[in-house]
Each structure stands twice: as C-alpha cells, then as structure tokens.
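Q: quick one: sequence and predicted model below, then my questions.
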Amino acid sequence: MGYVRYERGKRAELELGRRLLRAGFFVMRSPGSGRRARRFKYPDLVAIRKGRVLLFEVKLRKHRDTIHIPWRQVENLRYASELAGGSAYIAVYIQEEKEWFFFRLGDLEEQVHERGRRYVITVGMFEKALKFEDVVGDHLL
C-alpha cells in the first residue's frame, strides 16, 4: 500500500515537473523527499527561471477532500523558500478533475490537535486556489 501511494505521488511530481519544463523552467525533483528525509529540508520540486524560484510540496488526491499536512512538512518548505528567496506552494492534483490547484503557505489553516500541530486545506479552499497559470504568471512561453 505505502509503495503504491509513493509511486502515485511520484507520478504527480513528474507530471507537474513536465508542465514547468514546458513553461521554460529549470526543474529539479527531490527523490524520496517525504520518505525518511527528516535531516534535510527540501521540497518535492524546485523550479527556476530567470531568477524566479518556485518550490512545491506535491499532493495527489482522487477528489476534493480535506487535506491534512504535517506541521513540520510545511515549516520545512517555508524554511527552504526563505533560504532560496523563492515562493512556496502546496500543489494538489485532483485526479477526478484532472486539474492542479496551488495554495500559498500563508493561505493554509493551522490546527492544533491532540498529537501536535498540522496544516489543513479544506474543501472550501479549493474555490480560491491558484491555477497553474497564476503560479507561473508571465513566465509562460
């Protein structure tokens, strides 16, 4: 089960990476970024074009649903974006809709629960999510 989920997530990362390449970005994927990579703070994808740096944590879902993201994962992405001087996003691919949705870290909802803190993307937040064109902006070819 875990390996299948990892493979699906990897395919989503590669799909987003290809779209960014077609938009003229240099793209690097961090293999196994979410798997036992606690010592290093790096995102799933980094895209660079003409000095603009975009960092992505990629999520894959079958349909719109609430997404819980570990606090540490978001904070590591925030830290990496500050070091790189880039913009960080949670990129969510919804298989049912065949569409990408992008969320700025500042737009995520922080929650405290019995086991600590986490960030949440609620179903309602998808209506205000950014699209691919919004994220890459005038960098489209």
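A: Nice, I can see it. Numbering: from 1, shown residues only.
Q: make it CA atoms for all contacts and neighbour counts henceforth
A: Fine.
Q: helix or strand right after the longest helix seen in the chain?
A: The residue-count maximum for a helix in the chain (DSSP state H) belongs to helix 2-22. Using DSSP states H and E, the next helix or strand after helix 2-22 towards the C-terminus is strand 26-29.
Q: give the buried residues for that next one.
A: 27, 28, 29 (16 or more other C-alpha atoms under 10 Å).
Q: wait, the first one touches residue 20, no?
A: Right, residue 27. Yes. Counting by C-alpha atoms under 8 Å, residue 27 does reach residue 20; the two are 7.0 Å apart.
Q: alright, now check it against this:
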Amino acid sequence: MQNTRRRRGFEAERELVRKLWSKGFAVMRAPASGARTRLAAYPDVVAIFRGKIYAFEVKYRRDNSPIYIDKNQLEKLLEFSRRAGATPLVAVKRPNKGWKLIPVDMAKQTNSGGIKIDDEVLDKGIGLDEFIAMATSASLKKFIKNIG
C-alpha cells in the first residue's frame, strides 16, 4: 500500500512537471523530495516563469480524505520558499477532478503546527489551467493577495 501510494505521488509530481514545462515554465522535480530529505529543505517541484518562482508540495488523493502536511514538511517548504523568494503552494491531484493549487496560507492550521487541506479548502483553490493562465499574466498576484 505504501509503495503504491508513493508511486502515485511520484507519478503526480512528474505529471505536474510535464504540464508546467509544456506551458513555458522552467521546472524541475526534486529527486529526493519529501520525508527522505533530512538536512536539505526543498519542495517536490520548483517552477519558474520569467523570474516568478513557485515551490510545490505535491499530494495525490484517490478519495475525499483530508490532506495533512506535518510541521517539519511545512517548515521545509516555507524555508525553501523564503530563501528562493518563491510562492509556496500545495498541488493536489485527484482522479476525475484534476489538479487544485492551494497557497499555503489558505490551508487550515493543525494543533501540531502543520496544515490540513479538506474539501472546503480545495474548493477555494484554483485549477492548474487557471494557475497557468494567472502565473503567465499579472493576475496571480491578485489571487494570492485575496486569500487573506
């Protein structure tokens, strides 16, 4: 089960990389992202479009269960984003529902210092095509400013 889950996660990361690359982003997947990385702080995927940097934590879910990102993983995403001047996002892939991108500030805080993304939060996110359209124009800044 764990290997299947991890494989689906890797497949989702690679799909996101391909889609963003095909739309003109400079993009790469971190080869050892996630829990295996102890000392380094970097996200699953980094995408750059004309100097705008986006750091993605990528999650795959087959069902409607909430997504949790623990404190350690969240801190790594935020530290990388701070150092790079990146916008930290959680990219959620669900079968038959496509992608939803969630700015970290939009997620619900957990008591343990991590974040939770449930259906309510997902509904407020943006689809991948919408993100691409906004990121390649000036309107993504408006979206990120309006989440607060």
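A: Noted; the coordinates are in hand. Bear in mind that the values here come from a model prediction, so they are computed numbers and not experimental data.
Q: mind listing the shared neighbours of residue 27 and residue 20 of the first structure?
A: Residues touching both residue 27 of the first structure and residue 20 by C-alpha atoms under 8 Å, 6 or more residues apart in numbering: residue 47.
Q: can you pull out the strands in the second structure?
A: If DSSP state E is used as the criterion, the strands of the second structure fall at 26-29, 45-49, 52-60, 67-69, 87-94, 98-103, 108-109, 115-117, 126-127.
Q: output those as TSV; include the columns distance to residue 10 of the second structure.
A: Formatted as TSV, the strands of the second structure follow (distance: least, C-alpha to C-alpha, whole Å):
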stretch	distance to residue 10 of the second structure
strand 26-29	9
strand 45-49	11
strand 52-60	9
strand 67-69	16
strand 87-94	11
strand 98-103	15
strand 108-109	25
strand 115-117	20
strand 126-127	20
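Q: who's in contact with the residue minimising distance to the centre of the second structure?
A: When C-alpha atoms, centre = their mean is applied to the second structure, the residue found nearest the centroid is residue 90 (2.5 Å). By C-alpha under 8 Å, 6+ apart, residue 90 of the second structure lies in contact with 56, 57, 58, 59, 101, 102, 103, 104.
Q: can we see that at 7 Å?
A: With contact set as C-alpha atoms under 7 Å, 6 or more residues apart in numbering, residue 90 of the second structure has these partners: 56, 57, 58, 101, 102, 103, 104.
Q: gap between the nearest residue to the fourth one once chain neighbours are set aside and residue 16 of the second structure?
A: Same thing as residue 101 of the second structure. Spatial nearest neighbour of residue 101 of the second structure, chain neighbours left out: residue 91 (4.5 Å); criterion: C-alpha to C-alpha, 6 or more residues apart in numbering. To residue 16 of the second structure, residue 91 of the second structure is 9 Å away according to C-alpha to C-alpha, to the nearest Å.
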